[in-house]
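K.L.:
next comes the sequence, and after it the predicted model I'd like to discuss.
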Amino acid sequence: MRFNGRVFITIGFILTVFPIFALKKVTKAKPTTVITLTNFNSQLSIDLQGGAIVDFHLKSNKINPFTWKVTTAQMPANNKNGAVFQGHFLSLGRWGAPTEGEMKAGVPHNGQAGRDLWKLEKTELGKPIKMTANPPLDGITVERTIQLDTKSSAYKVTEKVKNVTSVGRLFNMVQHATIGAPFLDSTTLIDSNAKQGFLQTMCYPNPSAYEFIFPNAYTDSTKASLDLRTSSNKNSYVSTHIFADSIGWIVAATPHKGLLVGYVWKTKDYPWLNLWQQWVDGKLWAKGLEFGTTGVGKSYQELLAVDTRFHGRSSFFFLDATEVVEKSYIGFEMEIPADFKGVGGLMLENGNVKLIEESTNKEFRIPTELSLK
């Protein structure tokens, strides 16, 4: 364990030792690829295998929202020899499946960086930790810095992606943040300042054909109503949205668990929100709070075949040869009362993440040294 200001860094190689009189030899557990940042009130863990955030919890409330995880058997063929999809991982290069040609070339779903082992770079006292990935199949390098606030349950992630090839290309980045049980249940509330949107099942070739405004969605082409704030409806869906503000945010709250988790970012970095809900065998299995650079979940060939812009927003950006892009977000958690009504507004103000409770207008604050500047 390394002391970093008031943040502890644990690099996990776990050693389990049994009494010498009880066993003939010491038994060592398999090394773990998980690193953990800890301050006086929260803990954040990242798995270097795939780079996913796999745990973020308060010391006063041990519930980890990021328990969602698939099995190796459930993974696509090109992903089976690496990390599984879990917690909050980064979809890089593409959102979802590669093209047929890319699959034959070995490219995994959601990009190679989310499958392979990241390298933890040398850390310095008082500095954010740095980790890197060099996925050759995507022709990029990735540098990520993670800073856990020294005094509160907030952290900042900044990622720099460089195209190391001599050819420009279409590109995407999606923060695939997914919450699971026990934090996620049918009472979980979702709030955001997202605006116009559409369901993925009805977005191609014209994403405006059945558009709506968050949180009031349609389940199908009959325009039957769907409340995106709630989690009690038995629908599985992906609802995609854009923002009118320069800052985007999304919050998931489960009041009877006493906990809220959320994100805030600049919409020039991530102009889209993809809200995913999945039921499996009658149980609420996953809720994705996915913010990124793409909205229409199709291949680049399909995106270019017709005009898929939605209110002027494209579902990709151009990453030129040797170009570097840098994008950031802040994640946070907070304890809430059992009668919490949800979040009606959120802002970064005077060193605080300030949340305004829905209906009551009561203010909740998370003091932080972090900013999106």
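P.N.:
Perfect, I can see it now.

K.L.:
C-alpha from now on. contacts and neighbour counts both.
P.N.:
Will do.

K.L.:
where exactly do the helices run in the stretch 51-200 of the chain?
P.N.:
Secondary structure of the stretch 51-200 of the chain (DSSP state H, counting those that start in this stretch): helices located at 100-104.

K.L.:
show me where it has strands.
P.N.:
52-58, 88-92, 119-120, 129-133, 140-148, 154-163, 169-171, 173-179, 189-192, 194-199 (DSSP state E, counting those that start in this stretch).

K.L.:
ok now the third one, how far from the chain's centre?
P.N.:
Offset of strand 119-120 from its chain centre (CA atoms, centre = their mean, to the nearest Å): 20 Å.

K.L.:
next, the one to line up against it:
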Amino acid sequence: MPKTTYLNRKAFSIENDDLRVTVTVEGGHIAEVFSKAAGVNPLWTPHWTTSEPSEFGPAQEELFGNGVEATLLCGILGHNTCLDLFGGPSPAEAAAGMTAHGEASILPYEITEDGNTLHCRLPMPLAELDFERTITLHGADVLIHEKVINRTAMERPLAWTQHVTLSPPFLDPATTQFRTTADRAAVIESDLGEAPYLEAGKKFAWPHAPLADGKGTQNLQDMKPDAPASSYVAARMISAAKAVSWTAWSPVSRLAFSYVWQPGDFPWLGIWEENRSRSFKPWNNTGVARGMEFGTSPFPESRRAMIERGRLLDTPTYKWLPARGELTATYWIRTAVTDSIPETVSMPSVK
């Protein structure tokens, strides 16, 4: 049945002979893309027990605190959508009820199933947006189409990021390999975590990021294998490419896991690494994750900071959403069992 539970969360699932895809009702997170051939779900399952954001109470506050990230962290799984913030709210926005990365990651979605497709819809009362997503299985691939609708009579700057995060058992900092169609990149200027190893604010040619100690570079096609380590880098996608992508490959499961999209839709890929560096709750120096977060904005930052930044590496850091208008984007998840990582991944021909 499509209506189900996943880790004690309300959810919907669709599956075929190759994949099972599960989406949580609250937050609309793509919690799993389980490859039946490889026997693994690459997407992030945090080491803490998640719960419904609507049930956030004293028990959750004890673990997650009461800051702007608390309700997001209590429910986060796999791939969540940041809309219309990528980062934290301002103090005034937080006082008005806005949380980190916006409402789309915590509110309950209206989800229906039609054969091999899930239809997900979310009215966003604070942002005055409507968000729609369809998820369709095509063999070992997944087609995702999204639409953001502006209910106001004002044009507005929009942050819209696919917050895709990987974790063990698929992710191993020592062995998992990565490829992406980027050309330039920049390390975030601040908030590099508790164990930063890259030079803050440094711009560089992809994939060789300068180390903080000045002794060489880190090839970001690999994670830093030894813990603790933390970093955040924004990579600019190659704008002239027909399609851009990132791929993660595990030599243990032999699964190549990729996202493919048009660079005009999402020109940035944010790469966040957490390797047992965060000492505070709920992390407790235990979390291992790598975010591969593609979107309209390079860095998680406030709306004001995003607008004031304007451009980075000669590329806009947000999109304009027309008054009473809409923006759409289509992208694919591709899976393949292979003995080596593909250097490039193309857009499937199926529409």
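P.N.:
Happy to help now that I have it. Since we're looking at a predicted model, the values are computed, not measured.

K.L.:
where does the TM-score land?
P.N.:
For this chain pair, the superposition-based TM-score is 0.83 by TM-score structural alignment, normalised by the length of the second structure; 319 aligned residues with a CA RMSD of 2.7 Å.

K.L.:
returning to what we had before: to residue 108 of the first structure, which of the strands of the stretch 51-200 of the first structure lies closest?
P.N.:
strand 88-92 (10.4 Å; CA to CA).

K.L.:
out of the strands of the stretch 51-200 of the first structure, which gets nearest to residue 314 of the first structure?
P.N.:
Here strand 169-171 is closest among the strands of the stretch 51-200 of the first structure (CA to CA), at 11.0 Å.

K.L.:
which part of the second structure matches the closest one?
P.N.:
Per TM-score structural alignment, the counterpart of strand 169-171 of the first structure in the second structure is residues 156-158.

K.L.:
what's the distance between residue 166 of the second structure and residue 121 of the second structure?
P.N.:
Taking CA to CA, to the nearest Å as the measure, residue 166 of the second structure falls 25 Å from residue 121 of the second structure.

K.L.:
one more: residue 106 of the second structure?
P.N.:
Taking CA to CA as the measure, residue 106 of the second structure falls 13 Å from residue 121 of the second structure.

K.L.:
spatially nearest residue to the counterpart of residue 213 of the first structure in the second structure, not counting backbone neighbours?
P.N.:
In the second structure, the residue matched to residue 213 of the first structure (TM-score structural alignment) is residue 205. Nearest non-adjacent residue to residue 205 of the second structure, counting by CA to CA, 6 or more residues apart in numbering: residue 184, 4.7 Å away.

K.L.:
show me the contacts for the residue nearest the centre of the second structure.
P.N.:
Centroid check for the second structure by CA atoms, centre = their mean gives residue 163 as the closest residue, at 1.3 Å. Residue 163 of the second structure makes contact with 79-82, 291-294 under the criterion CA atoms under 8 Å, 6 or more residues apart in numbering.

K.L.:
may I ask which of the residues you listed has the most neighbours?
P.N.:
Ranked by neighbour count (other CA atoms under 10 Å), the contacts of residue 163 of the second structure have residue 294 at the top, with 28 neighbours.

K.L.:
looking at the alignment, what corresponds to that residue in the first structure?
P.N.:
Residue 294 of the second structure maps onto residue 291 in the first structure, by TM-score structural alignment.

K.L.:
I'd like the next helix or strand past the helix or strand where that match lies.
P.N.:
Element membership for residue 291 of the first structure (DSSP states H and E) is strand 283-292. Using DSSP H and E, the next helix or strand after strand 283-292 of the first structure towards the C-terminus is helix 300-305.

K.L.:
what's in contact with that following helix?
P.N.:
Contacts for helix 300-305 of the first structure (CA under 8 Å, 6+ apart): 170, 296, 315.

K.L.:
now list the buried members of those.
P.N.:
Neighbour counting with 16 or more other CA atoms under 10 Å marks 296, 315 as buried within these.

K.L.:
closest to residue 185 of the first structure out of the contacts of helix 300-305 of the first structure?
P.N.:
residue 296 (27.4 Å).

K.L.:
what's the closest non-adjacent residue to the closest one?
P.N.:
residue 315 (5.9 Å).

K.L.:
hmm, the one you found is touching residue 307, no?
P.N.:
No: using CA atoms under 8 Å, residue 315 of the first structure is not in contact with residue 307; the gap is 10.3 Å.

K.L.:
tally of neighbours for the aligned residue in the second structure for residue 105 of the first structure?
P.N.:
Mapped onto the second structure by TM-score structural alignment, residue 105 of the first structure lines up with residue 96. Per other CA under 10 Å, the neighbour tally for residue 96 of the second structure reads 11.

K.L.:
go on, residue 301 of the first structure?
P.N.:
9.

K.L.:
that one -> the second structure?
P.N.:
Using TM-score structural alignment, residue 301 of the first structure lines up with residue 304 in the second structure.

K.L.:
from residue 31 of the first structure, how far off is residue 210 of the first structure?
P.N.:
Taken as CA to CA, the span from residue 210 of the first structure to residue 31 of the first structure is 50 Å.
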